[in-house]
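In: any chance you could fold what I've pasted below:
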Amino acid sequence: MKKVALHNLGCKVNSYETEAMSQLLANAGYEIVPFSEKADVYIVNTCSVTNMADRKSRQMLHKAKKMNEGAIVVATGCYVQTASEKIAEDLSIDIIVGNNKKKEIVEILQEYFKEHKKNYIIDINKTDEYEDLEIATVTEHTRAHLKIQDGCNNFCSYCIIPYARGRIRSRKMDSIKDELERLANNGFKEVVFTGINLSCYDDNGKKLIDVIELAENTEGIERIRLGSLDPEVVTEEFAHRLSKVTKICPHFHLSMQSGCDTTLKAMNRHYTSEEYYNKCMLLREKFINPAFTTDVIVGFPQESDEDYATTREFVKKVGFSELHVFKYSRRDGTVAAKMIGQVDETIKSKRSEDLISVGESLKENYRKEKIGEKVSVLFEEEKEINGIKYQVGHTKEYIEVAVETKENLAGKIEEVFLKDFIDNEIMLATRKVLY
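Out: Next up, the predicted model:
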């Protein structure tokens, strides 16, 4: 029995695909071992979102070969697609597997052992076929990510992903239904729909809201959570139908990147700050105090102090429950990398630190508003905090909550009352009414 070790770099979509490959290999008789152990085959699912991600991908591939020089090293994922010529010449890599070929990982290994064929890269920009990977179990015991879409047509000026993932492609509704039922039968209470551009899901006219309603009607699934959404998907019809879904988690990660219209235009984003704000307000009309999270890039080329200040004020106006702040990272092969007016790293760092501070204040304010409320928590694990053992899980708004009890609550959903903060990340709850 050959031993296989897998390592994932990058996004939730990559994580899903790594898990799916692991299950395919296990079903074929391979023994799955931790990446730190000696293995016969090492598979690295690479990322290419930044130049740093490329570098980390190369480092991990070379590390695998050093751990066992006789092992087969397999490179797959986005770095493989964006640097195919360079990676084909790397002698430490035995097999290169392009995106949309991961589902064939068992056959690819069999073919390599017979014929030593190395290259399995396709022209990702010339396929409209969705790679139908699937999973039945995941490493988390209560929450499962379910990939339903791949590819992106947006071509934001800072992003390489359309070149690594190709055009938008969607999973068939029947396939999604089957996986929802498998996950429910294996005890998963919450499903998180994910994709490269989730908002663009389209299976012969069936849209994202139809997938959500499918999950609503799946017995055993008790919570539905959405990955990152583009604001354009939030229409009157979408918001109305979504508000009727009893299992939906009112935690919306709406992709923003900047609150300044000048910067949004330079990024080739297809909305204005006012349009973005109106989408948030539309959802707030349908849901009671929903959680809004987003990503913000600071220091984009030509972003002035005034532009940054506009974004800063817009973030406060929206009232996000959490911010993910990134300094603009120059990515070779993108339009933004060639733009004049690249911002100094010192200025980027200053803006990043400032906006992170704003985000922490917003996060604290949102959670303070919740103190005293009765909330539904899906418990996941036991944690010891300051010497005390707690059962820990997340609310529908994705607030991490801890309850002091000796009872094992993992996998259970309970209503509790938010009491106070344990630290910056976790809130304390009680099973008793506070007031």
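In: going by C-alpha atoms from here, please, whenever you check contacts or count neighbours.
Out: OK.
In: biggest strand in this structure by residues?
Out: Selection of the longest strand in the chain by residue count, based on DSSP state E, yields strand 374-385.
In: same for that one, what does it pack against?
Out: Contact partners of strand 374-385 among helices and strands, from 3 or more Cα pairs under 8 Å, 6 or more residues apart in numbering; DSSP states H and E: strand 388-395, strand 413-421.
In: now do it: everything it contacts.
Out: When contacts are taken as Cα atoms under 8 Å, 6 or more residues apart in numbering, the neighbours of strand 374-385 outside the stretch itself are 141-142, 389-396, 401, 408-418.
In: PyMOL command for the buried members of the residues you listed?
Out: Under the burial definition 16 or more other Cα atoms under 10 Å, those of the contacts of strand 374-385 that qualify are selected in PyMOL by:
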select buried, resi 141+142+390+391+392+393+394+395+396+401+409+410+411+413+415+416+417+418
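In: and the helices and strands packed on strand 374-385: which comes nearest Lys118?
Out: Taking Cα to Cα as the measure, the helices and strands packed on strand 374-385 were each checked against Lys118, and strand 388-395 came out nearest at 44.0 Å.
In: what segments of this protein are helices?
Out: According to DSSP state H, the chain carries its helices in the segments 12-27, 51-67, 78-82, 84-88, 105-115, 161-165, 173-185, 208-216, 236-243, 261-266, 273-286, 305-318, 345-370.
In: this one as well, want them side by side:
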Amino acid sequence: MKPAPQTFHIKSFGCQMNVYDGERMAELMGAQGMVAAEADVADLVVLNTCHIREKATEKVYSDIGRLRKDQLRNHGRTPMIAVAGCVAQAEGEEIVRRANVDVVVGPQAYHNLPTLVAQAATGQAALDTDLPALTKFGHLPPRRRVSPSAFQTVQEGCDKFCTYCVVPYTRGAEVSRPFAAIVDEAKGLVDAGAREITLLGQNVNAWRMEDRGLHDLIRALDRVPGLARIRYTTSHPNDMSQGLIDAHRDVESLMPFLHLPVQSGSDRVLKAMNRAHTRDSYLRLIERVRAARPDIALSGDFIVGFPGETDAEFAETLSLVDSAGYAQAFSFKYSPRPGTPAATLAGQIPADVMDDRLQRLQAALNRDQHVFNAASVGSTCPVLIERRGKLSGQMLGKSPWLQSVHVMGDLAVGDLVEVTLTAAGPNSLTGERRPI
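Out: Predicted coordinates for the structure are as follows:
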């Protein structure tokens, strides 16, 4: 028997959807009367895991050991530990066996977390890695207080089966939340303090409900009173419909930012990845988006060192970067994920070669990000204030193009103010509030 936990701490890793899931788990625990606390003192620690990064599983086991050691040394006890998220889904009972954790819960079952915690308090390890289609959302409490920029999951799972990716195995097939439920939740988020909502999905632009697509959902959300900004991520090039492109042209609240992963500039590598798009189709898609919204900021994802990638094929990726002109992007070294087709491919790339390629790619991406930021200097745009900065009197917000902007002045979190951008760094800008 263990005493029922009175305090909790949730540590989320990885993507924005994990951040959203972590927030919802915190609300579930709060609805049980539990109070949030730091990890080194919490009765219950939830590790909300991501399986995308290299050695993700081993890092989970390392965190479990460290948490127990720290609390035992400092407080003479160990916390109840729950492992949630994609590593929990992939490892299941192996985590219970190897690490003797109290709770293991997958990303589609975390609405059952309070019940699992109660079961663990009886001394019996609790595990739930079922993959029901979106039933969890009907069991989650309403959002009562959120930040000015809030996440909202509208789609989960993936049917693309890229050969390097575990998401179809840990998140399940593509499913879309009902239209009316999303709109109602968005209204609740605005009532709880949100001025901006980012719609989330593994392939968010694959959202479909009867004859409606994501563009129809965005146009409906545009009519929600008090919702000033709409964003969405992450998209797949093959699901980028003309209707969604037109929404970028027509819907003022839809921000001029598009995260559109490409992964490689080589058609042979893209085919080996099972990406189902080509270099040319991707670049032509960007042209169509920019024709509809010329000021759009483009973001992307890249993997270097995919099995068999040659120097010439990596050079094609660099040339695609030069052609695309990214405002920001994410880039990673390939790492084999157990159970994925690419993990057993011949031609695994040596670590030092991947390191060199990643450094060269990031240098090009950082160059273009700085160019984009510098081109913004002198313009005036609305900035949504999200939190206090590090300096006295400094506030930090986001431009329409998802740039971080530092502003000095008498401002409050949640203010949406006109700011003239005065200076650009590699990762952020400085601005001055425009006089009213």
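In: any idea what the TM-score is?
Out: Comparing the two superposed chains by TM-score structural alignment, normalised by the length of the first structure, the resulting TM-score equals 0.92, with 424 aligned residues with a Cα RMSD of 2.0 Å.
In: about what we covered before: would you turn the helices of the first structure into CSV with distance to Asp295 of the first structure and mean neighbour count?
Out: Conversion of those to CSV gives the following (distance: least, Cα to Cα, whole Å; neighbours: other Cα atoms under 10 Å):
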stretch, distance to Asp295 of the first structure, mean neighbour count
helix 12-27, 15, 20
helix 51-67, 18, 18
helix 78-82, 21, 26
helix 84-88, 29, 14
helix 105-115, 33, 14
helix 161-165, 16, 23
helix 173-185, 28, 17
helix 208-216, 21, 19
helix 236-243, 22, 16
helix 261-266, 13, 18
helix 273-286, 13, 16
helix 305-318, 11, 17
helix 345-370, 11, 17
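In: just put those helices in a markdown table and tack on distance to Thr334 of the first structure.
Out: Output for the helices of the first structure, formatted as a markdown table (distance: least, Cα to Cα, whole Å):
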| stretch | distance to Thr334 of the first structure |
| --- | --- |
| helix 12-27 | 21 |
| helix 51-67 | 11 |
| helix 78-82 | 11 |
| helix 84-88 | 17 |
| helix 105-115 | 30 |
| helix 161-165 | 10 |
| helix 173-185 | 33 |
| helix 208-216 | 29 |
| helix 236-243 | 33 |
| helix 261-266 | 12 |
| helix 273-286 | 23 |
| helix 305-318 | 22 |
| helix 345-370 | 19 |
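In: relative to Gly195 of the first structure, which of those is closest?
Out: So among the helices of the first structure, helix 12-27 is nearest, using Cα to Cα, at 6.0 Å.
In: what do we get in the first structure for Glu23 of the second structure?
Out: When the structures are aligned by TM-score structural alignment, the residue of the first structure matched to Glu23 of the second structure is Glu19.
In: same thing with Val167 of the second structure?
Out: Matched to the first structure by TM-score structural alignment, Val167 of the second structure sits across from Ile161.
In: and its match, what does it touch?
Out: Residues in contact with Ile161 of the first structure (Cα under 8 Å, 6+ apart) are Ser48, Val49, Cys78, Gly151, Cys152.
In: aligned to the third one, what sits in the second structure?
Out: Structural correspondence for Cys78 of the first structure with respect to the second structure (TM-score structural alignment): Cys86.
In: and stretch 319-337 of the first structure, which stretch of the second structure?
Out: For stretch 319-337 of the first structure, the aligned range in the second structure is residues 325-343, judged by TM-score structural alignment.
In: report the separation between the nearest residue to Gly157 of the second structure once chain neighbours are set aside and Asn205 of the second structure.
Out: Ranked by Cα to Cα, 6 or more residues apart in numbering and with sequence neighbours excluded, the top spatial neighbour of Gly157 of the second structure is Glu174, at 4.2 Å. Shown here: Glu174 of the second structure relative to Asn205 of the second structure, a distance of 11 Å by Cα to Cα, to the nearest Å.
In: could you do Leu391 of the second structure as well?
Out: In this structure, Leu391 of the second structure and Asn205 of the second structure are separated by 39 Å, where distance is defined by Cα to Cα.
In: among those two, which residue is more densely surrounded?
Out: Counting neighbours by other Cα atoms under 10 Å for Leu391 of the second structure and for Asn205 shows that Asn205 has the greater number, 25 against 9.
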